[in-house]
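Asks: The sequence isn't on hand, but the structure is:
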């Protein structure tokens, strides 16, 4: 149960309303343990989720902290604070970082705030658009925008550590977008290991691979890799460059493994990557993907700089 606007609340996992008494909550926990226990034919993943939910709300102290939007464990910050756009943390070393351009997660956050205000309604005060109770009560499409903003910001923090040999562009405008999808590519990363198009995603659940694309209960028929390939193609044409890798980046818990190769699209290797594995994959390169070096690297960077427009 990673900390996502799309994650089920502990009350939802236990199958009760948030306002139930402590005794009713305890009974629900015991009931769900029996239902989900692997020894009685239950699902091990659901059994683990029930136990994690109980840690969050199983005592009066933990429950009060969770209901306020935080966690009683290890003095964790409130979800509201974590979901708010955070300033860059001060650097602890002097090593050069990757050249970065654009505003990661900016479009998704801006759209989230607009739709949240519309959903709350005119004339109502919205003191904290990231209040956990408010976020959990909002329609899924609004929560998904916030989840994706957080995912894009997390990816940006990861790729910033790659070093001066890499250049990164965030929230790049594109002429290709699927139904209901923003006309942008989340990230472009260029370095000696290749030219990569990255899409940061959080669907609030696990995804699997089928026939070169992703499937999962939370996807609702979307074709993420197909959409990413279309966006990358439009940018490749405009900049006269060729992507060597296309990657969808998801929270570690959402992927079957930290790196899953899906196949190829127009010569580019396609992959599903867990968030924490991303820097290593970009430094080492995707298996089978072409590398870019020497004057070609400089030429590709120059073309992208001239062609890229930000959303």
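Replies: Ah, there it is. Quick caveat: nothing in here was measured; it's all calculated off a predicted structure.
Asks: CA atoms for contacts and neighbours, from now on please.
Replies: Fine.
Asks: distance between stretch 183-200 and the chain's centre?
Replies: 15 Å (Cα atoms, centre = their mean, to the nearest Å).
Asks: meant to ask about stretch 9-27
Replies: With Cα atoms, centre = their mean, you get 28 Å for stretch 9-27.
Asks: residues in contact with the helix or strand hosting residue 108?
Replies: Assigned by DSSP states H and E, residue 108 belongs to helix 106-120. Helix 106-120 has contacts (Cα atoms under 8 Å, 6 or more residues apart in numbering) with 126, 129, 138, 142, 143, 145, 146, 148, 149, 171, 311.
Asks: Let me know the closest of those residues to residue 43.
Replies: For the contacts of helix 106-120, the residue nearest residue 43 by Cα to Cα is residue 143; the value is 26.8 Å.
Asks: second one coming, line it up with the first:
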């Protein structure tokens, strides 16, 4: 929250004008606390957002900094703000080197063993964002910085969503990279060569199993109802689409996935890890980003561990069929 292109501002969360007096701001905060408190029927996720909003604008000093733009992690919009996993796959076997449009950068002077990585996390969405941003700005318009926060906030939601999802993929990729050399990850994998939008953000193979991971940012709270994600910013059927893409890759590679994982910003989920059962035979978990490493290390409930020759065989099968969007 608040560092995403889709985020509501602190004032919007508190439901008050940005030029309101400090006393009116305080009254709005107290009202929103009562409205959103879980003990009175409110939403726990929104309740936390209200408290976070107050932290950003609740004092004269904090509010002044926020209004100057310092309350947003704006640097994360730009490619240079996205660190990369680097690793053996950064430039091999279908991967490519660092690319300004993808936002993917290897970490300098970091010699820790990292997951073997292939492909560009968030690269497809960043490229789409840049193309559509230039079209939206108008032919011949000079865009000195397509990631300028002021520009991003005035863009259509579809554009902001592309950038938010690219940032989400990059954030998950950094976490996956830190799992270590026992893991292999493929980013932005095409599930259907005819439809670039049908893809797997990450395929993660390690001792705990083989997992398809979807990294999303809907710009607000999300929850599960009848096996699918719902929320103000949720469109389509994210879990259903993820399972369908996973099954397509599984058939092509002749491998069996241990489960699928949907990763959302911490502030947008009420619980850290929610294993919601199976969809079309695939165990499904909805997790906060901070819990992603835990899930991938321990695996999902009932998932079978993979080791030894089987791990090598699954990696070889995937490597032979994986294509990137």
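Replies: That came through fine. Every value quoted in this text rests on a predicted model; they were computed, and no experiment measured them.
Asks: Once they're superposed, tell me the TM-score.
Replies: In this superposition the chains share a TM-score of 0.86, using TM-score structural alignment, normalised by the length of structure 1; 297 aligned residues with a Cα RMSD of 2.5 Å.
Asks: before we move on, the earlier item: whichever of the contacts of helix 106-120 of structure 1 end up buried, select them in ChimeraX.
Replies: A single ChimeraX command selects the buried members of the contacts of helix 106-120 of structure 1 (16 or more other Cα atoms under 10 Å):
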select :129,138,142,143,145,146,148,149,171,311
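Asks: what stretch of structure 2 does the helix holding residue 108 of structure 1 fall on?
Replies: Under TM-score structural alignment, the counterpart of helix 106-120 of structure 1 in structure 2 spans residues 123-137.
Asks: Determine how far the helix holding residue 108 of structure 1 lies from the middle of the whole chain.
Replies: Worked out by Cα atoms, centre = their mean, helix 106-120 of structure 1 lies 17 Å from the chain centre.
Asks: After it, which helix or strand is next? Please name it.
Replies: helix 132-137.
Asks: And the helix holding residue 108 of structure 1 against structure 2, how far off on average?
Replies: Taking mean Cα distance after the TM-score superposition for structure 1, the mean distance separating helix 106-120 of structure 1 from the aligned residues in structure 2 is 1.1 Å.
Asks: buried stuff in that helix?
Replies: Here helix 106-120 of structure 1 shows 106, 107, 108, 109, 112, 113, 115, 116 as buried, counting by 16+ other Cα under 10 Å.
Asks: Out of the contacts of helix 106-120 of structure 1, give me the two with the largest separation.
Replies: 126 and 171 (26.8 Å).
Asks: quick one, what contacts residue 53 of structure 2?
Replies: So residue 53 of structure 2 contacts 9, 10, 11, 13, 14 (Cα under 8 Å, 6+ apart).
Asks: what's the most distant pair in the residues you listed?
Replies: Across the contacts of residue 53 of structure 2 (Cα to Cα), the longest gap, 8.6 Å, separates 9 and 14.
Asks: So if I had to pick from those two, which one is more boxed in?
Replies: In this view residue 9 of structure 2 and residue 14 are compared by other Cα atoms under 10 Å, and residue 14 has more residues nearby, 24 against 18.
Asks: Need the counterpart of residue 298 of structure 2 in structure 1.
Replies: So, by TM-score structural alignment, residue 298 of structure 2 is matched to residue 284.
Asks: Over to residue 209 of structure 2?
Replies: Residue 209 of structure 2 maps onto residue 194 in structure 1, by TM-score structural alignment.
Asks: Repeat that for residue 183 of structure 2.
Replies: Match for residue 183 of structure 2 (TM-score structural alignment): residue 166.
Asks: any idea how far residue 283 of structure 1 is from that match?
Replies: Plainly put, residue 166 of structure 1 is 9 Å away from residue 283 of structure 1 if you go by Cα to Cα, to the nearest Å.
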